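> just need the structure, nothing else, for what follows:
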Amino acid sequence: MSDYIVRATAADGQIRAFAATTRDLVEYAKSIHNTSPIATAALGRLLTAGSMMGSMMKGEDDLLTLQITCNGPIKGLTVTADAKANVKGYVYNPDVMLPPSPKGKLDVGGAVQSGILNVIKDMGLKEPYVGQTELVSGEIAEDITYYYATSEQVPSCVALGVLMNKDNTVKQAGGFIIQLLPFADEAIIEQLEKKISEIDSITALLDKHETPEIILEHILGDFGLEILDKVNTQFFCNCTKERVEKAIVSIGKTDIQEMIDDNEPIEVNCHFCNNHYHFSVDELKEIVKRSRQN
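Alright, predicted model coming up:
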């Protein structure tokens, strides 16, 4: 995969920035979930945000979950990312279709509409951190910007974009998150706001094949941009048959015994990667046997 995230700082540390190119992982998500163009754009935006926000996590085992529940026809989306920028996700209604927006673009806001964004950070503490905000537009980038402002009090500019080819393959995908730290000068804030208002949309920049480094140079070049590092990002699901078995155990011995009594093998599907796991009746008997021994 050629997808990666650039992490950077500017204005003597008053600004921190992340920019990502994610075409391959969004295309992979589209292919395994067989998503419509609007669903691909919505999921691709949230996957891109998740990859960058995951890379902000400090601990090696930290996990981030972005969950949108909404009343639009897409019904909802869930994305999970780790600190290494491995990301996975799915959309609740992958078949959603809508006419183009008034601007002639994929109407992600119309597919999502109103609802709630949950940001869950599992950092190995007793309880995960949960931030919750209402969706302001359903366009996802604006909703994450609003989340940062209200839930974390971090002034941010979030841009996310997915550009589709006519054959429903992903042409470009990526985005950026630029944040002001608490001690940022008022003059820096005004200058940054002006600069951001002048740049092209993220999809226009991606369509010119501009890299994350070039995109950040456009925005922050006048602020003394310093690229800190580059992190690979990919769609990666860590599900295994053993993990699925633990999920089966959690439903209880009585329910498993009912499956055995039906004398039919079962199939469990992973929402994130769409892998199917088959368990024969004999395997179910072994699961019950092992659970009794524990």
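
> from now on I want contacts and neighbour counts done on CA atoms only, so please keep to that.
Noted.

> quick one: list the elements packing against the longest helix belonging to the chain.
For the chain, the helix reaching the highest residue count under DSSP state H is reported as helix 37-55. Under the contact criterion of 3 or more Cα pairs under 8 Å, 6 or more residues apart in numbering; DSSP states H and E, helix 37-55 touches strand 15-21, helix 23-33, strand 63-70, strand 76-82, strand 86-91, helix 108-112, strand 156-164, strand 170-180.

> so how far is Glu210 from Asp143?
25 Å (Cα to Cα, to the nearest Å).

> whoops, Lys166 was the one
Taking Cα to Cα, one finds Lys166 at 21 Å from Glu210.

> give me the more crowded residue out of these two.
Per other Cα atoms under 10 Å, whichever of Lys166 and Glu210 has more neighbours is Glu210, with 16 against 9.

> now the second one, please; I'll put the structures next to each other:
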Amino acid sequence: MNDTICKALVCQDHVRLYLIRSTDLVQEARDRFDLYPCACAALGRTLSIGSLMGSMLKDEKEMLTISINGHGPIGSIIVDAYHDGSVRGFCSNPHVDTEFKEAGKLNVGAVVGTAGTLTVTKDLGMQENFSGTVELVSGEIGEDFAYYFTKSEQTPTAVSVGVLVDPSGNVISAGALILQVLPDATETDISICEHVIEGLKPMSTIIAEYDDVSLERLAEDLFEDAHILESKPVRFFCPCSKERMARALATLKKEDLQAMIEEDHGAQITCNFCNERYSFTEKELQEILDERL
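The predicted model follows:
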């Protein structure tokens, strides 16, 4: 099945349910950055939750940026998410050494670290952006986002997220679940949600088991009264282009552009968010320089 987001209301419409199958977009991130297993799991989890958070935005012009830095060996994780659920992102050290817990389970918390913060900045088209920051709880990503929603956005939230990679580092399955309790939820509703969360298999296992089944079916299997609101495809997407990079070059000092022409005989720029490379010839650089004169 293709990558998809499913939104639903459950528990008599008192609880929001968000689901994502993100296997392909995490695989694309893995391929673009040559991510080692722990980096793939950490960035993949953040991309998955970021996609769901982006889909929560109300206007197509809105976007958000997630920044995680636990001062672990992976460095920073940065993810941009958009209204349609598309995401892009990177981590500082894609080749971080692989750490394991028991039974070969990747130790994401060890590479992310816990001596730092998770920050979500929302560009809602207003004069100032909304920004919320919380201290990391475990570095395992899911728990950290659950704490963020509850602490920063005052929304009681449960989060389950997972990325399963094979021994060669390729992504077998990836996905996430977010449950948010609305103000009119009853104690019974909360108990039902707690029961569902307690009985959940690892999210990557669930996504693998539902590989040939829609997320709508998964929502209905989790909650008998699931009211499906929307399902839509999602993807790894970066709006970078050669034209944008040319505009970035145009902001450099004239002497720096001249040095690229005379000494380097061209330039190559790499987008941090997607690792796409753009080459500029001497002639193209001269045109950029001439437009500035």
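
> out of the helices and strands packed on helix 37-55 of the first structure, nearest to Thr203 of the first structure?
strand 156-164 (5.3 Å; Cα to Cα).

> by how much does that closest one deviate from the second structure on average?
Once fitted to the second structure, strand 156-164 of the first structure is off its aligned match by 0.7 Å on average (mean Cα distance after the TM-score superposition for the first structure).

> show residues contacting that strand.
23, 37, 40-41, 44-45, 48-49, 140-142, 144-145, 148-149, 170-180, 202-203, 207 (Cα atoms under 8 Å, 6 or more residues apart in numbering).

> residue nearest the centroid of the first structure?
Nearest residue to the geometric centre of the first structure (Cα atoms, centre = their mean): Leu47, 2.6 Å.

> quick one: residues contacting the residue of the second structure most remote from its centre.
Outermost residue of the second structure with respect to the C-alpha centroid, by Cα atoms, centre = their mean, is Leu293; its distance is 41.1 Å. By Cα under 8 Å, 6+ apart, the contact list for Leu293 of the second structure is empty.

> next: Ser86 of the second structure.
Counted by Cα under 8 Å, 6+ apart, Ser86 of the second structure has contacts 51, 54, 234-237.

> 6 Å instead?
By Cα atoms under 6 Å, 6 or more residues apart in numbering, the residues touching Ser86 of the second structure are 51, 234-237.

> cool, Leu64 of the second structure as well?
Here Leu64 of the second structure is in contact with 80-81, 121-123 (Cα under 6 Å, 6+ apart).

> and what of Lys122 of the second structure?
64, 129-130.

> what's the answer for Pro94 of the first structure, then?
35, 39.

> roughly how far apart are it and Ile199 of the first structure?
From Pro94 of the first structure over to Ile199 of the first structure (counting by Cα to Cα), the distance is 32 Å.

> please apply the same query to Leu220 of the first structure.
From Leu220 of the first structure to Ile199 of the first structure the distance is 11 Å (Cα to Cα).

> again with Glu152 of the first structure
26 Å.

> these two: which has the busier surroundings?
Using other Cα under 10 Å as the criterion, Glu152 of the first structure and Ile199 rank with Ile199 on top: 13 against 10.

> separation between that one and Glu217 of the first structure?
Taken as Cα to Cα, the span from Ile199 of the first structure to Glu217 of the first structure is 11 Å.

> kindly reformat the contacts of Ser86 of the second structure as CSV containing distance to Met245 of the second structure and neighbour count.
Compiled in CSV, those are given as follows (distance: Cα to Cα, whole Å; neighbours: other Cα atoms under 10 Å):
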residue, distance to Met245 of the second structure, neighbour count
Ser51, 25, 30
Val234, 25, 23
Arg235, 22, 20
Phe236, 20, 21
Phe237, 16, 19
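
> show me the helices in the stretch 151-294 of the first structure, by range?
186-198, 202-207, 212-220, 241-250, 253-261, 281-293 (DSSP state H, counting those that start in this stretch).

> tell me which of those approaches Asp229 of the first structure most closely.
Of all those, helix 212-220 comes closest under Cα to Cα, at 10.5 Å.

> please spell out which residues along that closest one are buried.
Going by neighbour count (16 or more other Cα atoms under 10 Å), the buried part of helix 212-220 of the first structure is 212-213, 215-220.

> returning to what we had before: out of the contacts of Leu64 of the second structure, who has the most neighbours?
Top of these by neighbour count (other Cα under 10 Å): Ala81, with 29 neighbours.

> tell me which residue of the first structure lines up with that one.
Taking TM-score structural alignment, the alignment pairs Ala81 of the second structure with Ala81 from the first structure.

> check the gap between its match and His33 of the first structure for me.
On the measure of Cα to Cα, Ala81 of the first structure and His33 of the first structure end up 18 Å apart.

> and for Ser151 of the first structure?
Applying Cα to Cα to Ser151 of the first structure and His33 of the first structure gives a distance of 31 Å.

> of the two, who's got more company?
Between Ser151 of the first structure and His33, His33 has the larger neighbour count (other Cα under 10 Å), namely 21 against 13.
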